[in-house]
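A.B. asks: pasting a predicted model and its sequence here:
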Amino acid sequence: MPVNRQDKQITANVEQAFQSIAVPQSLLDFVDQVPDLYDQQQIHKSGSSQPNVERKSTIPRKRMILRRIAGGCAAGLVIFIGSVLYSPSFAAYTKNIPGLTTPVEWLQQTAKNIGIQNAKEHGYTPIHPVSMNKEGRIFTIDNIYLEDDRLRFTLAVQGPKGATQKFGADPADFPDATGSGDAEKPKKISDTEEVQITQYRFGLPQKQLEEFLIKKPTKLTFRIGGIYESFIMTVPFDQTRLKAGEETTVDADLGLQQKDPAIEYAAVKSFSIDPTRIKVNLDIKLKPSYQIDFRRGLEEDWPYLTDEQGKKYVLNRDSFPYQSGLYDSSSGTVSLDFIPSVYFDKQPKQLTLHLKKVWLTETKASETVKISTVHFPQTIRTYGKTYTLTSAKRQDGSWIFDVKKPAHSLSNTSAGITFEWPPEVRQQMEENKEWKNEIKGKKHIFNNDGCITPKYTLNPYKEIPGQFELTVVAPKQDTYTLNVRRYADEIPLDIHIPLK
């Protein structure tokens, strides 16, 4: 992680201070309390505002006395904690100071996203965090970034063990926003306390966002909800502090229609450089009932960017609700978000988009096949693919067929197709009481139903190279007619497009 000049100066000053000052135990005790004081808004970072909530002070009298004992050192410690929050390199330095490891760790943990980290390193924090103390828990909203029609933020809930995990958050200013949260495992702060951190991403309806911004609001409102209660937290907001992205039109044909007939057209429409990401917009036209996905399989097969120096910019995993790499059939677009952004660097003269593979999926089956449980070997041909069923065994209310794949497809463990029952057959199966009793309590058998998957040994559980099996969960009979549709069908590309 790069260290700027300010970070180096702060580090040097702190090293000198710790070498020359005899720190009393009372001051070390105070240091251990600073994160709690900060979260309860008894201490504020420079330039931050108190949340617009009603609260009562819960600081015991002895802690108030401890603050007075700390005396003139308190101001320096406020700067110290503020530096931890704003400077990742300084926070890394403080990990070597006894007694500060736990507070620093969870403060840093709320900014794991590389795009957000990069923006903060360059001093871009357009919306400051707020905290409130409510019924023995400290709620903090941080890492708040509004870009285009996407809102991201972090909710940290600090409190007694087992009492931090049942809270959610959503942007109350945008009732039709769609999104979700990604909760991490609670982190231990002490023997009795923990902190639960959840990263949220919301897509905001364009009309609601425009109506919100035209009013020149001074706050963002969040609804925090538990099982039995909900309450409101507000964050000071100044839209003039938001940095706008820089969009460039490309209109470069990708030629994907030559790779698969289900793709009728594909082009890079534009790309934009935002403070926390590089967004590449694709125009895609597919045949009806098809979806295209740019981020299945291994991460090494996902799209990425490079600059003229060879630096790599990876596809952002933390991109819901945009579902970076997924096709939006209503608009015919795919948005790819890459990190870190070059918004603050202004260094690359050119970026190149690399597409290694895509995956195609049909939403509705368009072919059928017949399979036998008594005659072997038998060959299945569908969607230009050939598979040979060599044997079958009956197990737990299902058939498991041994499958032989063509030699050229052995390295790809995904078959690219899935077998399904016609709706009327599925209804008949549900009415088969004998079979329902046979599969009772065996939900695991449906995990691979209709899929060709690698074969595994049981002890030890290990994949058998080059061997595959097809699972068909069904009542016992000699033959079946199954619908077939393409599912996550891998299409190699190896395309490299300069973005100018």
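C.D. replies: Received, thanks.
A.B. asks: please count neighbours and contacts with C-alpha atoms only from this point.
C.D. replies: Fine.
A.B. asks: now do the helices in the stretch 51-200 of the chain.
C.D. replies: If you assign secondary structure with DSSP state H, counting those that start in this stretch, the helices in the stretch 51-200 of the chain sit at 61-70, 73-86, 88-94, 101-109, 114-121.
A.B. asks: a markdown table for those, including distance to V314 and mean neighbour count?
C.D. replies: Rendered in a markdown table, the data for those read as follows (distance: least, Cα to Cα, whole Å; neighbours: other Cα atoms under 10 Å):
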| stretch | distance to V314 | mean neighbour count |
| --- | --- | --- |
| helix 61-70 | 46 | 13 |
| helix 73-86 | 24 | 17 |
| helix 88-94 | 21 | 20 |
| helix 101-109 | 21 | 17 |
| helix 114-121 | 10 | 21 |
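A.B. asks: presented hereafter is structure B, for comparison with structure A:
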Amino acid sequence: MKSDHGLKQALDKSFDNIAVPESLYQFAGELPEKFDAGELEHTPAPGQVPSVRPRRYRRVAAGSAAAAVLVLVFSFGVKMSPAFASFVKGVPGFQIAVDWLTDVRKKDGVQNAIDNGYSPIEPVTKQFGGTTITIGDIYLTEEELIYKVFVRTDEFDVSDEDRNMDIWVTPRDLPAGGSRTSASVTTEGNKPVRQETYKFQLSPGEDSAGGLLDYGSELQFTVQKHTSDPALRKTDIDEIGKIGVPFDSSKILHNKVFRPEIAAAVKDRDWKELKVDKLTIQPTTMNVILKGREGWGYDFPREDEEGAPYLKDDKGSVYPYDPSGPGLVLKDGYLQLPFSTSVFFDKDVRKLVLHIGKVTVTEQKPEVAFKLSMNEKFPKTVTFKNQDIVIEGAEYHKEGYLQLKVRKGTLDKKLEKETRFIGEKLPEKSVDEYDEFMRQEESIREGLGIPGYGKLEDNEQSSSFNVYLLAEKKDSYGLSLVRSNAEVIVNQDLPIDLQP
């Protein structure tokens, strides 16, 4: 420990004599030679016994130096030079941290901004008792706030995935919704450091993001400790402090916004057009806002899945769909496609092409609602999407579910897969009642061999489908019908001109 302390003093002097960040790479690349030449050897204080294990000391020294350089890399948000990358590969635990940071920066677009010299907000480190927190890689636009948090604490093990305690760092007094999008744990010295990236979507308006960019001078963050009790399904939240991050609003770059008049034709029974409402190009990411149908939920394939959307520029570079984190708060019928990294700094890009392969839609507002009496005469016919659903019988089971028999052959094959029955909302339950209900629900599904409720389950040995709904025993039920998880093929390329 004394050797580490002495080395840190030597490193501090070395850091004081070099410029940051440019010569940090040179210093990092020269560290092995500096050790070999004895330039960073610790000179014992008067009365201190010199180390009798110089080789081991040198290995410890190298690790401590790497940790010190790592802290600088995190703090200043600099990019990796080949010399620096080569140096850190030989340091245990160090390369893992650097790889994590580089990978995340590439994905969230920060690396692209750094490569173009854009790091407008300096990081801040603050200590709360035995907890040290650094906020860095902070990027603010009219729509988004992204940042990374590094947590080192004596209060709990940040590397324990089963821990019941956690630290959250969230924006204060700023209308926004967001969450963490990725996390990793590495080791600095002998202490684990939890590294997290956050993404918040900001509400528009003079008193929020737009106003902050024009006249703001500081971002305020709240630091909270969350302590959970799984047995009681309860989490206690304690505020342990605040962190202020100063910034110069004149250094913040504003978004580039385009409103193309283009739309994709959609071949679907309920839906004819998917319109591109807006393209926002930010320094780190890009957002496309589409206009679909109101009352629907939309889900697009992820980057590594067939039919995933993407943007492609006229140089051939592809920008993948990245739905990690929260979405923008939009009006009903509008949906967001976020894409990782950006063409913000590339003035030579004149056009983007938006590719939309396929989308899965679910009706959130039932189109058809009806009453089903257990005493009525069957069969009962309900019209859905201009086709007949024929209910041939209904039976309540004491285990806690309703079973319907639905005639086969009245719906086309696609609608058979998409149709879902929605039952009545069940009464609110206490914690103990809810736990028992979940055990019962799981037991019912396992016994019936079904993944969920409300779908047409095919029994090949019968002339009818089975539909299962969780329910209480009643004389009649209010039921409704929706299209659920309906796959719609679009497969179109939509050009977006970026020239004024």
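C.D. replies: Arrived safely. Note that the structure is a prediction, hence the values are computed from the model and not measured.
A.B. asks: still on that earlier bit, out of the helices of the stretch 51-200 of the first structure, flag the one nearest C451 of the first structure.
C.D. replies: Judged by Cα to Cα, the one of the helices of the stretch 51-200 of the first structure that comes nearest to C451 of the first structure is helix 114-121, at 36.1 Å.
A.B. asks: could you check the angle the closest one makes with helix 73-86?
C.D. replies: Our comparison of helix 114-121 of the first structure with helix 73-86, counting by axes from the mean of the first three to the mean of the last three Cα atoms, to 10 degrees, yields an angle of 140 degrees.
A.B. asks: average offset between helix 114-121 of the first structure and the second structure?
C.D. replies: With the two structures superposed, helix 114-121 of the first structure lies on average 2.2 Å from its match in the second structure, counting by mean Cα distance after the TM-score superposition for the first structure.
A.B. asks: list the helices and strands that helix packs on?
C.D. replies: Here helix 114-121 of the first structure is seen to pack against no other helix or strand when contacts are counted using 3 or more Cα pairs under 8 Å, 6 or more residues apart in numbering; DSSP states H and E.
A.B. asks: about what we covered before: quick one: closest of the helices of the stretch 51-200 of the first structure to A172 of the first structure.
C.D. replies: Across these, the minimum distance to A172 of the first structure, taken as Cα to Cα, is reached by helix 114-121, at 22.7 Å.
A.B. asks: which other residues reach that closest one?
C.D. replies: 86-88, 111, 125, 143, 275-277, 339-341, 344 (Cα atoms under 8 Å, 6 or more residues apart in numbering).
A.B. asks: same check, this time on stretch 489-500 of the second structure
C.D. replies: Contacts for stretch 489-500 of the second structure (Cα under 8 Å, 6+ apart): 258, 260, 262-267, 307, 349-359.
A.B. asks: all helices for the stretch 301-450 of the first structure, in order.
C.D. replies: Going by DSSP H, counting those that start in this stretch, the stretch 301-450 of the first structure shows helices at 423-430, 433-438.
A.B. asks: distance to Y322 of the first structure and mean neighbour count added to those, as JSON lines?
C.D. replies: As requested, those are arranged in JSON lines below (distance: least, Cα to Cα, whole Å; neighbours: other Cα under 10 Å):
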{"stretch": "helix 423-430", "distance to Y322 of the first structure": "32", "mean neighbour count": "12"}
{"stretch": "helix 433-438", "distance to Y322 of the first structure": "40", "mean neighbour count": "13"}
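A.B. asks: redo these as JSON lines? Include distance to G159 of the first structure.
C.D. replies: Rendered in JSON lines, the data for the helices of the stretch 301-450 of the first structure read as follows (distance: least, Cα to Cα, whole Å):
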{"stretch": "helix 423-430", "distance to G159 of the first structure": "48"}
{"stretch": "helix 433-438", "distance to G159 of the first structure": "47"}
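A.B. asks: do you know which of these lies nearest T333 of the first structure?
C.D. replies: helix 423-430 (31.5 Å).
A.B. asks: what packs against the closest one?
C.D. replies: For helix 423-430 of the first structure, the packing partners by 3+ Cα pairs under 8 Å, 6+ apart come out as none at all, with no helix or strand in contact.
A.B. asks: ok, residues contacting that helix?
C.D. replies: If you take Cα under 8 Å, 6+ apart as the criterion, helix 423-430 of the first structure is touched by W435, K436, A474, P475.
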